[in-house]
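[1] This is the structure alone, sequence omitted:
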């Protein structure tokens, strides 16, 4: 038995909580985004990125729309230091992008950080120290007053060095391990730091509240954020930032509820890469907003290219089921899902819908560079008639009758199940042609002649097991006359229950396809299809295939 009694709640609810944020319905605006891929994300990699990979990744982050990018901990390693110098000296930082650097609240590290920043046009210096009860008691063995003084001393040194440099760098402070800190004490530390910086409207400070380790349900984190939001000094000149991790799998919820509770800014990574279980996934956060009609101010129009670049630079893999970005997130294998999607797409086309409401697809895949044909309807042993019919119509223009789609669906399911594989569109089309087109044994038809006399009279040259006969019969149409001739001469017992046709190309020389369904004496329906520029020839070929299906099924 797992010993759950060894664990206890380590977080602190705020002294008061109104939870007014919970009355808000959704996140109605994009926060300020800050990528920490090059720092938090990079330090989580088994093999950290090389300098060249970091440069390429930085350019990718700029391209998708980040205006604030934490580029590293320049005092931590030579690669981090040289990377920042490369960005500055090679003028790789666009004028509208601010780089951010991280430093502990320790004098020699802060000084090294400022040295690395020299020459940067715009920068955020992000200083932190740990404030949690566990860290105070177990790691530092210091009092609340001692920990607060570390933060204040760090803040003073940042201000002093920036003034000496004549740099108008912005400052950011994080009470690291905020989620394990008494909330009123965290506010006390943050306000002490703000008293040193005295932020103004044109030089705002950032107070960043990290869930360094997730310890509570998201509503608790949001209540903590709400309390800080209500009790910070200089609030109008402070950007309240969140840095959610994902230990409990709640990074997205923490961020979304935190924004509702008053946060202005989110620090996170593409696809959630970060220490332990990762940082909050900015791709998912941004696309969640997009899916509710809010501009996320991020450009993921080519999600596949972003995914591939990320995987190349980091060596990480984006899971196939990762929201929005995964290779299979739009793929429907289930027959009922496929049927609903296909009908939803048809409804959109018929009604010229302006808003997106297709069942099972939260967003239009084409918005992020995916396609309906390759990404949405996928066929395996779980698929049904709707998916198979959709593939044949979208790729090959075949509009199978409803019951024929069902029969074709069973054929595809059977092959997929036997081969334990997904079927590609060309394989499905090949199966259709093999099973439902041009089956000429045991019955065959050679020449056909028609004349009109009290309806239509058909003269049919027919074969059965190598014997040829010329037979004549009448009917109310050409196909009916041919059917009557075959039924009478070969004593076939069936009813023609379905006949449909349509053109495959829109031109004077377009081919036509015909579908025929016949019901035998036992009530089973057999199907055939015929393709020809002559619709009569196509119809007869379809009938013949259906008859041969019936004949061979009776002999099995």
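    Now that the structure is in, tell me what you want to look at. Not measured: the values here are computed from a predicted model.
[2] CA only for contacts and neighbour counts going forward, please
    OK.
[3] Name the nearest residue to the spatially most central residue of the chain, ignoring sequence neighbours.
    What sits nearest the mean C-alpha location of the chain, by C-alpha atoms, centre = their mean, is residue 324, with 1.1 Å. Excluding the flanking residues, the one nearest residue 324 by C-alpha to C-alpha, 6 or more residues apart in numbering is residue 284, at 6.8 Å.
[4] Neighbours of the nearest residue to residue 423 once chain neighbours are set aside, how many?
    Distances taken as C-alpha to C-alpha, 6+ apart place residue 379 nearest to residue 423, at 5.5 Å, with adjacent residues excluded. Neighbourhood size, residue 379 [other C-alpha atoms under 10 Å]: 27.
[5] Against that first model, consider the following:
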């Protein structure tokens, strides 16, 4: 079976930048956008033009330099928003306006103070108005995760008829379980007239730690676009992590789904975003965390040294990491110690290794991690010249 293409919609520069303290200047945004294009993302959501002059300018300047990826600008279902987004996209080679409105009863009643019928009218009008400026219109049904499926289907069918090309089904609050979210996508796929003519998109938040799982469930049930961010940055607990969904698809070829992302640039891109935003990546973060390919347990170290895939399902080089790390701690064994000695140019005999190991354990009980300088000191102290 041929592999189906999953569009990667990166919103690091829009949803990701909404994190308090992570404001980026236009030159930083341009640098990240160019890196995202090199990475191979299909769509770059460059900003929310009406929100500020700076955001407007960033979308304009990014549009000037990006040649291949689609450039998307966010708007609410408000004419002024949509017009401003269109103005910001005037230089884009492949422009997209992303407009929408809340569809859950909570949003309709408490946030918008409206009715389902009026929201439906606003959704249709927004898409038709946006269509006057660009051909590619993505509609988001905010809080779709908590929206009644029958009403959500009505909205989706109406905006398709109005001219939408992409339907974004956000789990805005990160509430859904993967089974629920997958079933919602399947319901729309099976019950919305004209759904075969548009792209269904996932946009999942990580409030309960399920953003990646929900996105994968979405594409398993018919979505063909994933909206995500580098390092999973975003509002509150963050968004779907780009690096995670890309590598999940690649590590499970039986899904017959893949992106065109150059995974060897993932680590480099992660570092750029982290440094630009001043947002450290947690060490145990999947794929790009400092400990993602680090081993400190003696049992694990012995297995990895003998054959990498005993404990690593991804070759570090595939995501831009030079090699696995054998970290020497009090839990490390002789195999790891011999490996690290060999790496710094010392091939110890069994007797020498036993002597060195006895000293190593004493050092490791005092220090969290034993480094190469400590190893050289052990050899000097024990007068081992191997």
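    That came in fine, so what should we check first? The model shown is predicted, which means the values in this text are computed figures rather than measured ones.
[6] TM value for the aligned chains?
    TM-score of the superposed chains, computed with TM-score structural alignment, normalised by the length of structure 2, equals 0.93; 382 aligned residues with a C-alpha RMSD of 2.1 Å.
[7] returning to that earlier point: regarding the residue nearest to the centre of structure 1, what is its secondary structure?
    coil (DSSP: H, G, I helix; E, B strand; the rest coil).
[8] so what corresponds to it in structure 2?
    For residue 324 of structure 1, the aligned position in structure 2 is occupied by residue 287, per TM-score structural alignment.
[9] Quick check: its match vs residue 229 of structure 2, distance?
    14 Å (C-alpha to C-alpha, to the nearest Å).
[10] where along the stretch 201-350 of structure 2 do the strands fall?
    225-228, 257-258, 294-295, 325-326 (DSSP state E, counting those that start in this stretch).
[11] Next, format those strands as JSON lines and append distance to residue 351 of structure 2 and mean neighbour count.
    As requested, the strands of the stretch 201-350 of structure 2 are exported to JSON lines (distance: least, C-alpha to C-alpha, whole Å; neighbours: other C-alpha atoms under 10 Å):
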{"stretch": "strand 225-228", "distance to residue 351 of structure 2": "53", "mean neighbour count": "28"}
{"stretch": "strand 257-258", "distance to residue 351 of structure 2": "51", "mean neighbour count": "20"}
{"stretch": "strand 294-295", "distance to residue 351 of structure 2": "25", "mean neighbour count": "20"}
{"stretch": "strand 325-326", "distance to residue 351 of structure 2": "22", "mean neighbour count": "20"}
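[12] Select, out of the ones you listed, the one closest to residue 217 of structure 2.
    Ranking these by proximity to residue 217 of structure 2 (C-alpha to C-alpha) places strand 225-228 first, at 10.8 Å.
[13] Just tell me the aligned range of the closest one in structure 1.
    Going by TM-score structural alignment, strand 225-228 of structure 2 sits over residues 265-268 in structure 1.
[14] Compare the matching stretch with structure 2 and give me the mean distance after superposition.
    On superposition with structure 2, the mean distance recorded for stretch 265-268 of structure 1 (mean C-alpha distance after the TM-score superposition for structure 1) is 0.5 Å.
[15] got a list of contacts for that stretch?
    The contact list for stretch 265-268 of structure 1 (C-alpha atoms under 8 Å, 6 or more residues apart in numbering) reads 31-37, 239-244, 255, 259, 279-282.
[16] Give the buried subset of these as a ChimeraX selection command.
    Buried residues among those (16 or more other C-alpha atoms under 10 Å), as a ChimeraX selection:
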select :31,32,33,34,35,36,37,239,240,241,242,243,244,255,259,279,280,281,282
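[17] Trace residue 56 of structure 2 over to structure 1, please.
    Using TM-score structural alignment, residue 56 of structure 2 pairs with residue 81 in structure 1.
[18] quick one: which of the contacts of stretch 265-268 of structure 1 sit in helices?
    Among those, the members falling in helices (DSSP state H) are 255, 259, 282.
[19] For residue 328 of structure 1, the count of nearby residues, please.
    Neighbours around residue 328 of structure 1, by other C-alpha under 10 Å: 17.
[20] What residues does the nearest residue to it once chain neighbours are set aside make contact with?
    Excluding its sequence neighbours, the residue lying closest to residue 328 of structure 1 (C-alpha to C-alpha, 6+ apart) is residue 320, at 5.3 Å. Going by C-alpha under 8 Å, 6+ apart, residue 320 of structure 1 touches 326-329.
[21] and of the ones in helices among the contacts of stretch 265-268 of structure 1, the nearest to residue 470 of structure 1?
    After measuring these against residue 470 of structure 1 - C-alpha to C-alpha - the closest member comes out as residue 282, at 74.1 Å.
[22] Show me what the closest one aligns to in structure 2.
    Applying TM-score structural alignment, one finds that residue 282 of structure 1 aligns to residue 242 in structure 2.
[23] Touching, its match and residue 233? I think so.
    No - using C-alpha atoms under 8 Å as the test, residue 242 of structure 2 is too far from residue 233 to be in contact (9.8 Å).
[24] all strands for structure 1, in order.
    Using DSSP state E, the strands of structure 1 run over 32-35, 68-72, 98-104, 123-130, 170-176, 205-211, 238-244, 265-268, 443-452, 456-464, 467-475, 494-503, 512-520, 525-532.
[25] Stretch 96-116 of structure 2: which residues count as buried?
    96-105, 107-108.
[26] Same list, the residues you listed, but as CSV with distance to residue 158 of structure 2 please.
    Output for the buried residues of stretch 96-116 of structure 2, formatted as CSV (distance: C-alpha to C-alpha, whole Å):
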residue, distance to residue 158 of structure 2
96, 19
97, 17
98, 16
99, 14
100, 13
101, 13
102, 15
103, 13
104, 16
105, 18
107, 19
108, 17
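[27] Most widely separated two among these?
    96 and 105 (27.9 Å).
[28] mind listing what the aligned residue in structure 2 for residue 38 of structure 1 touches?
    In structure 2, the residue paired with residue 38 of structure 1 is residue 13, using TM-score structural alignment. Residues in contact with residue 13 of structure 2 (C-alpha under 8 Å, 6+ apart) are 29, 33, 44-47.
[29] picking that back up, so what's the residue nearest to residue 423 of structure 1 up against?
    333, 387-388, 412-413, 416, 422-424.
[30] No further queries at this time; thank you.
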